[in-house]
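A.B. asks: build the 3D model from these lines:
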Amino acid sequence: MTQHHVIRIWDLPTRLFHWTLAAATIALVATAKLGGNAMLWHERLGYLMLALLVFRLAWGLVGGRWSRFASFLYSPARLLRYVRGGGQPHVDDVGHSPLGALSVFALLIVLVLQVASGLASDDEIAFTGPLARFLSGEWVGRATWYHADVGQYLIYGLVGLHLLAIAFYALVRRRRILRPMITGDKVLAEPVPASRDDGRMRALALVLVALAALLAWWVSRLDAGGGF
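C.D. replies: Here you go, the predicted model:
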C-alpha cells in the first residue's frame, strides 16, 4: 500500500496574500475600465497592491520554507528537464514547480513595474502619481504610456497563462493545485520538510504587513509633500 503524507506547504500568510492579490488585480482592472469616479478606487487599490508586493518580497526571504524564493529558484537546465518530462516530481512539484516558479517571478516583476509606472504616471485628467513630481516630463510620459498601453496587457497575458496552467494540471495531469492554496496542505507520496506556520510566523507576517502598509501610506503622501 502506498503511504501518503499530509504536509503543510503553504503557510497562512502566503495563502492570504495569494487570494488578496487575485482579488486586488481583478478590482484594479475593473476600476480602470470603468474610469470616472472609479479611478479613485483604482488609486487606492494601487496602494494596496504596493503593500502586497512589498510584503511578498519580504516574505520571500523570511516566510515559510516553500514560500521563500530560495525554494523555487531553479536553474535553466532544471527547467528544461522539467519541460521535457525528465524532472523529479517528488521534488519539483512540492512547492512551485519550475514552470510555476517562472510564472510567479514573471507575474511579480510585471506587477511591480505596473505599480511603479502607475505611481510615476500622469493621465492629465484625474490622476497624477505621487512620484511624478520627482521625474522629468519625458519619464512621466514613458511611465504613463507603459502603464496604460503595455503593462496591463502583460498582466492579462500572464493571468491567462496562469488560468490555462491550472486547467491543464486539473484536466490532464489530474492534480489539484488550487486546494493546497486554500488548506495549505498537500498529500505527497514522500515526506518533505513542512513550512513553518505557527503563531510566531503569523505574528511576523502581521509586522511585515504593517510595515508594508506604512510604506504604501508614506508613498501616497509624497504628492502632497507629506512623509513621516
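A.B. asks: from now on I want contacts and neighbour counts done on CA atoms only, so please keep to that.
C.D. replies: Fine.
A.B. asks: which element is the residue most central in space within the chain on?
C.D. replies: The chain has residue 108 as the residue nearest its centroid, 4.9 Å off, counting by CA atoms, centre = their mean. Secondary structure assignment for residue 108, by DSSP states H and E: helix 98-119.
A.B. asks: next one: residue 24
C.D. replies: Per DSSP H and E, residue 24 falls inside helix 12-34.
A.B. asks: centre of the chain to the helix holding residue 108, how far?
C.D. replies: Taking the mean of its C-alpha atoms, helix 98-119 sits 7 Å from the chain's own mean (CA atoms, centre = their mean, to the nearest Å).
A.B. asks: pull out the buried positions in it.
C.D. replies: Along helix 98-119, these residues count as buried under the neighbour rule (16 or more other CA atoms under 10 Å): 98-101, 103-104, 107, 110-119.
A.B. asks: over to stretch 200-219?
C.D. replies: Buried residues in stretch 200-219, counted by 16+ other CA under 10 Å: 201, 202, 205, 208, 209, 212, 213, 215, 216, 217, 219.
A.B. asks: residues contacting the fifth one?
C.D. replies: Right, the one you point to is residue 209. Residues counted as contacts of residue 209 (CA atoms under 8 Å, 6 or more residues apart in numbering) are 51, 52, 55.
A.B. asks: these two touch, right, residue 7 and residue 189?
C.D. replies: No. Contact between residue 7 and residue 189 fails when scored by CA atoms under 8 Å: they sit 10.3 Å apart.
A.B. asks: looking at the two, which has the bigger crowd around it?
C.D. replies: A count of neighbours by other CA atoms under 10 Å puts residue 7 above the other of residue 7 and residue 189, at 19 against 13.
A.B. asks: run through who's touching the helix or strand where the more buried one lies.
C.D. replies: Applying DSSP H and E as the criterion places residue 7 in strand 5-8. For strand 5-8, contacts defined as CA under 8 Å, 6+ apart pick out 184-197.
A.B. asks: pull out the buried residues from that strand.
C.D. replies: Neighbour-count burial for strand 5-8 flags 7, 8 (criterion: 16+ other CA under 10 Å).
A.B. asks: now the residue nearest to the centre of the chain: how far from residue 90?
C.D. replies: When CA to CA, to the nearest Å is applied, the distance between residue 108 and residue 90 equals 26 Å.
A.B. asks: same question, residue 148
C.D. replies: With the distance defined as CA to CA, residue 148 ends up 42 Å from residue 90.
A.B. asks: which one's more surrounded, these two?
C.D. replies: With other CA under 10 Å as the criterion, residue 148 and residue 90 differ in neighbour count, and residue 148 comes out ahead with 16 against 12.
A.B. asks: to compare against the first, here's the next sequence to fold:
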Amino acid sequence: MTQLHTDKEPTPVWDIFIRLFHWSLAASILFAWWSGEQGGNWMQWHMYAGYSVLGLVTFRILWGVVGSHYARFSEFVRSPAHTLKYGQQLAKGEAPRHTGHNPLGGWMVLLLLALSAAQAGTGLFANDEIFTEGPLVHLVGYDLSVEITRWHKLIFDGLLIAIGLHLLGVFVHQVFKGEKLVQAMLHGRKPGSTQAGHYPFAPLSRGIVLALLAGTAVWSLLNLL
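C.D. replies: All right, here's what the predicted structure looks like:
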C-alpha cells in the first residue's frame, strides 16, 4: 500500500542500485573514451571498461523489469503521443513535475541504454588493424570486423550527442525548473507532491543477485564463445 507525501516531504525515489548504476556507467564511459584516446597499453583497460558497460546495462535492463517502483520501465516509459504532449507543455512552461523520470527522460534512458549496449557490443568484434582485437573478433571475418569497428566509432558519436542532450535536460530542470536532479541521484530523494506515492525499495538481496547474474552473463559471453 502506498502513502502520499506532502510537497515538502522528500520522497525516496532512486534506490542504491540505480544510483550506483548511474555513476558507474558515467565513469565507465568516460574512462573508455579516455583510454581509447591514449591507445597502446591502455587499450586493454579500454576493453575492461567496455565489459563494465555491458554488465551495467544488462543489470539495468533486469532492474527495469523487477527492480524498485521508480526504476521500472513500466513506470516511466510513456507512449509517443503522451511524450509529445509533455514536450509541448515543457515548451510552454506548463509541464507537470514527475517524481520519477518524466516522459522525455524516460525515452532518453532507453536511448542511452541502447547506445551504450551497441557501443560496448560492437567493441567485442572490433579491431584497430594493428595489435588490438575484441575478444569475439574470431567469430566474424576480418572484413566484417573492420566494418564493425567503423560502426563502433560512429555509435560513439551518437552516444556523445545523446549524453549531451541528457546533460542539457538535467541543466534545464536543475536551473530553470528548480528540480535538484543531481542531488537526488546522490542521496536518492526528491521533493514529494500530493500525487507522489511512497513505494518501498526492492529488497537489497534482489539487486545483489541480479548484479551477480549480469556479471556472470558478461563473463560467459567473453569466455564461452
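A.B. asks: care to give me the TM-score?
C.D. replies: Superposed pair, TM-score by TM-score structural alignment, normalised by the length of the second structure: 0.89. Supporting alignment: 217 aligned residues with a CA RMSD of 1.8 Å.
A.B. asks: mind giving me the packing neighbours of the helix or strand following the helix holding residue 108 of the first structure?
C.D. replies: Under the assignment DSSP H and E, the closest C-terminal helix or strand after helix 98-119 of the first structure is helix 137-146. The elements that helix 137-146 of the first structure packs onto, with contact taken as 3 or more CA pairs under 8 Å, 6 or more residues apart in numbering; DSSP states H and E, are helix 98-119.
A.B. asks: what's the helix it packs on packed up against?
C.D. replies: Counting contacts by 3+ CA pairs under 8 Å, 6+ apart, helix 98-119 of the first structure packs against helix 38-62, helix 76-83, helix 137-146, helix 152-171.
A.B. asks: again, only using 10 Å
C.D. replies: With contacts taken as 3 or more CA pairs under 10 Å, 6 or more residues apart in numbering; DSSP states H and E, helix 98-119 of the first structure sits against helix 38-62, helix 76-83, helix 89-92, helix 137-146, helix 152-171.
A.B. asks: adding distance to residue 180 of the first structure, write those helices out as CSV.
C.D. replies: Below are those laid out as CSV (distance: least, CA to CA, whole Å):
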stretch, distance to residue 180 of the first structure
helix 38-62, 18
helix 76-83, 21
helix 89-92, 16
helix 137-146, 35
helix 152-171, 13
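A.B. asks: and of the ones you listed, who's closest to residue 11 of the first structure?
C.D. replies: Each of those has some distance to residue 11 of the first structure by CA to CA; the shortest is helix 38-62, at 10.7 Å.
A.B. asks: the closest one vs the second structure, average offset?
C.D. replies: With mean CA distance after the TM-score superposition for the first structure, helix 38-62 of the first structure departs from the second structure by a mean of 0.8 Å once superposed.
A.B. asks: give me the stretch of the second structure that that helix matches.
C.D. replies: Correspondence between helix 38-62 of the first structure and the second structure is established over residues 42-66, with TM-score structural alignment as the criterion.
A.B. asks: go ahead and confirm residue 53 of the second structure touches residue 112.
C.D. replies: No. When contacts are counted by CA atoms under 10 Å, residue 53 of the second structure is not listed as touching residue 112 (11.3 Å).
A.B. asks: pull the contacting residues for the aligned partner of residue 175 of the second structure in the first structure.
C.D. replies: For residue 175 of the second structure, the aligned residue in the first structure is residue 171 (criterion: TM-score structural alignment). By CA atoms under 10 Å, 6 or more residues apart in numbering, the contact list for residue 171 of the first structure reads residue 165.
A.B. asks: now with 6 Å, please.
C.D. replies: Contact criterion CA atoms under 6 Å, 6 or more residues apart in numbering gives no residues in contact with residue 171 of the first structure.
A.B. asks: distance check, it against residue 41 of the first structure.
C.D. replies: Using CA to CA, we find residue 171 of the first structure at a distance of 37 Å from residue 41 of the first structure.
A.B. asks: now swap in residue 56 of the first structure and tell me
C.D. replies: Residue 56 of the first structure sits 22 Å away from residue 41 of the first structure, taking CA to CA as the criterion.
A.B. asks: quick one: which of the two has more around it?
C.D. replies: Neighbour tally, residue 56 of the first structure and residue 41, criterion other CA under 10 Å: the higher count belongs to residue 56, 25 against 15.
A.B. asks: for the more buried one, which non-adjacent residue is spatially closest?
C.D. replies: With CA to CA, 6 or more residues apart in numbering as the measure, residue 17 is the residue that lies nearest to residue 56 of the first structure, at 7.5 Å, once sequence neighbours are left out.
A.B. asks: can you get me a residue count around the aligned partner of that neighbour in the second structure?
C.D. replies: Under the alignment (TM-score structural alignment), residue 17 of the first structure pairs with residue 21 of the second structure. Residue 21 of the second structure: 16 surrounding residues under other CA under 10 Å.
A.B. asks: do the same with residue 166 of the second structure
C.D. replies: 17.
A.B. asks: tell me the contacts of it?
C.D. replies: Neighbouring residues of residue 166 of the second structure by CA under 6 Å, 6+ apart: there are none.
A.B. asks: and residue 11 of the second structure, what pairs with it in the first structure?
C.D. replies: In the first structure, residue 11 of the second structure lines up with residue 7, judged by TM-score structural alignment.
A.B. asks: against residue 132 of the first structure, how distant is that match?
C.D. replies: In this structure, residue 7 of the first structure and residue 132 of the first structure are separated by 47 Å, where distance is defined by CA to CA.
A.B. asks: do residue 211 of the first structure as well
C.D. replies: According to CA to CA, residue 211 of the first structure stands 23 Å off from residue 132 of the first structure.
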